[in-house]
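Peer 1: Using only what follows, build the 3D model:
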Amino acid sequence: MKKKLAIWLALCVIWGAGWNAAAAQGEAWSFDPFHSSVTFTIRHILAKVAGTFDEVQGHMVFDPARPEAGAVTVTIPVNSINTRVEKRDAHLRSSDFFDAEKYPVMTFESTQILSGKSTTDFIARGTLTIKNVRRPLDLPFRYLGSTVHPMDPSKEIIGFEAHTTIDRLEFGVGNGEFFQKGLIGKEVSIAIYVEMLRDRVSAK
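Peer 2: Model prediction:
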């Protein structure tokens, strides 16, 4: 338990240091946990199985007119994995896959936000960390707009969606045994749907 807490605290320090620098560039949006989701699909023998991570945390600085001044950090607790089968979820949390006891979170931290092919398309270039394995990731995302929250005029709301594919074996999520036997694919398709909020009084 002490080791797990130490890992979590160290991640918070690293995450906080990077975020404080980014937040200084503009007003931060915070994830709305009730209207944000991270879903994934992976092949099982022939068909695909879907799942979610039910918890997603993070902040973002973003102005579509000045994407280069933006930044995003995301933290996903591994224990929040949910494929609707308790036994399977327990196996995924085990050392055979995510080893959630030793590596309790996954993180993505951007180093740059780039314009895409249209005025609503952007790329968050950064680092994805799973099981302490850090790999570069260009995450394409679409800006869905921003508006005053219709149920709470004191808040602004902004929306995004993103799609990407990663190789789970590159992050040590599994040792390749099930892939070689044709049971589970190695490519994981990820879809991210996000709404974020901030106070209108702090918006610029």
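
Peer 1: hey, let's count contacts and neighbours off CA atoms from now on
Peer 2: OK.

Peer 1: what residues does the lengthiest helix in the chain touch?
Peer 2: In the chain, with assignment by DSSP state H, the single longest helix is helix 2-23. Where contact means Cα atoms under 8 Å, 6 or more residues apart in numbering, the residues beyond helix 2-23 that reach it are Met60, Val61, Gly70, Ala71, Val72, Thr73, Glu101, Lys102, Tyr103, Pro104, Val105, Glu109.

Peer 1: cool, stretch 187-204 as well?
Peer 2: Counting contacts by Cα under 8 Å, 6+ apart, the residues outside stretch 187-204 that touch it are 27-32, 35-43, 148, 153-168.

Peer 1: tell me the contacts of the residue nearest the centre of the chain?
Peer 2: The centroid of the chain falls nearest to Val74 when counting by Cα atoms, centre = their mean (4.9 Å). By Cα under 8 Å, 6+ apart, Val74 lies in contact with Val56, Gln57, Gly58, His59, Thr107, Phe108, Glu109.

Peer 1: need these in TSV with distance to Gly18, secondary structure and neighbour count, can you?
Peer 2: TSV is the format used below for the contacts of Val74 (distance: Cα to Cα, whole Å; DSSP: H, G, I helix; E, B strand; the rest coil; neighbours: other Cα atoms under 10 Å):
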residue	distance to Gly18	secondary structure	neighbour count
Val56	18	coil	21
Gln57	15	strand	15
Gly58	12	strand	21
His59	11	strand	20
Thr107	12	strand	21
Phe108	11	strand	24
Glu109	8	strand	22
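
Peer 1: One more sequence to fold, the one below, so I can look at both together:
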Amino acid sequence: MSANLSRWVIDPSHTTVEFAVRHMMIATVKGRFAGVEGHILADPSDLTTAQAEVTIDVASIDTREPQRDEHLRSPDFFDAANFPKITFKSREIRRKGENEYEMTGDLTIRGVTRPVTLSLTSEGQAKDPWGNERAAFTVSGKINRKDFGLNWNVVLETGGILVGEEVRISVEVEAIKQAAAA
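Peer 2: A predicted model of the protein is given here:
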């Protein structure tokens, strides 16, 4: 680890992982994953040298509809029993503007790994009331669920499909700087 890079641990109680997908071609269904953990090796003043690793617990999916959540955990979609985790590992971060970056990494869903490029915004740093240094980031992007083997669908009698293929991803991350090792 470079002398300038610090280890930051994702604070799951202040981090949200959300997604949105079209339903019946006319509406949008949103959901979230509550189980998220990971770390970032970074100098927040220069994120182009950062490295991030994130793990999401598939069973923690919540779309506010228990029957739909169980279907999403089933082999029709995420197959949580056989593929309990979604992972992301960054490979490259490029500056796009002030506090704006493009992050490319490997996303693994259902055992399928594909490169994805996401927008990354550094939201700043602050000390909390207990003296911990915190940093916040917003990450967003789109994936095609079929690229990861999430193929289940139903054709509607109007000729459309029940579940859209494009999935919009939105993540708000708060991370806590860890003390340097002695």
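
Peer 1: follow-up on the earlier one: can you list the buried residues in the longest helix of the first structure?
Peer 2: For helix 2-23 of the first structure, a neighbour-count test (16 or more other Cα atoms under 10 Å) marks Leu11, Trp15, Gly18, Trp19, Ala22, Ala23 as buried.

Peer 1: now, which of those sits nearest Arg93 of the first structure?
Peer 2: Arg93 of the first structure lies nearest to Leu11 out of these, by Cα to Cα, at 19.0 Å.

Peer 1: coming back round to it: which pair of the buried residues of helix 2-23 of the first structure spans the longest distance?
Peer 2: Longest span within the buried residues of helix 2-23 of the first structure, Cα to Cα: Leu11 and Ala23, 17.7 Å.

Peer 1: what secondary structure does the corresponding residue of the first structure for Leu118 of the second structure sit in?
Peer 2: Counting by TM-score structural alignment, Leu118 of the second structure lines up with Leu139 in the first structure. Following DSSP: H, G, I helix; E, B strand; the rest coil, the label given to Leu139 of the first structure is strand.

Peer 1: what's the spacing between Leu139 of the first structure and Thr165 of the first structure?
Peer 2: According to Cα to Cα, to the nearest Å, Leu139 of the first structure and Thr165 of the first structure sit 9 Å apart.

Peer 1: okay, these two: which has more neighbours?
Peer 2: Between Leu139 of the first structure and Thr165, counted using other Cα atoms under 10 Å, the more crowded position is Leu139 (19 against 14).

Peer 1: returning to what we had before: weed out the non-buried ones from the contacts of stretch 187-204 of the first structure.
Peer 2: Those of these that meet the buried threshold are 27-32, 36-43, 148, 155-163, 168, by 16+ other Cα under 10 Å.

Peer 1: which non-adjacent residue is nearest Val21 of the second structure?
Peer 2: Val167 (5.0 Å; Cα to Cα, 6 or more residues apart in numbering).

Peer 1: Count the neighbours of the aligned partner of that neighbour in the first structure for me.
Peer 2: Taking TM-score structural alignment for the superposition, Val167 of the second structure sits opposite Val188 in the first structure. Each residue near Val188 of the first structure was counted by other Cα under 10 Å, and the total is 18.

Peer 1: my guess is Val188 of the first structure is in a strand, correct?
Peer 2: Yes. Assessed with three-state DSSP, Val188 of the first structure lies in a strand.

Peer 1: Quick check: the gap between it and Thr164 of the first structure.
Peer 2: Counting by Cα to Cα, the gap from Val188 of the first structure to Thr164 of the first structure is 8 Å.

Peer 1: how near is the residue of the first structure most remote from its centre to Ala100 of the first structure?
Peer 2: Distance from the C-alpha centroid of the first structure peaks at Lys181, with 29.4 Å (Cα atoms, centre = their mean). The gap separating Lys181 of the first structure from Ala100 of the first structure is 24 Å, by Cα to Cα.

Peer 1: circling back to that earlier point, any quick ChimeraX command for the buried ones out of the contacts of helix 2-23 of the first structure?
Peer 2: Filtering the contacts of helix 2-23 of the first structure down to the buried ones (16+ other Cα under 10 Å) takes a single ChimeraX command:
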select :60,61,70,71,72,73,102,103,104,105,109
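
Peer 1: what range in the second structure matches stretch 72-90 of the first structure?
Peer 2: Against the second structure, stretch 72-90 of the first structure falls on residues 52-70 (TM-score structural alignment).

Peer 1: Could you list the buried residues of that stretch?
Peer 2: For stretch 52-70 of the second structure, by 16+ other Cα under 10 Å, it's 52-63, 69.

Peer 1: contacting residues around the residue in the first structure that Glu98 of the second structure lines up against?
Peer 2: In the first structure, the residue matched to Glu98 of the second structure (TM-score structural alignment) is Thr119. By Cα under 8 Å, 6+ apart, the contact set of Thr119 of the first structure is Pro64.

Peer 1: What of Arg84 of the first structure?
Peer 2: Contacts for Arg84 of the first structure (Cα under 8 Å, 6+ apart) come out as Gly51.

Peer 1: 10 Å instead?
Peer 2: Contacts for Arg84 of the first structure (Cα atoms under 10 Å, 6 or more residues apart in numbering) come out as Ala50, Gly51, Thr52.
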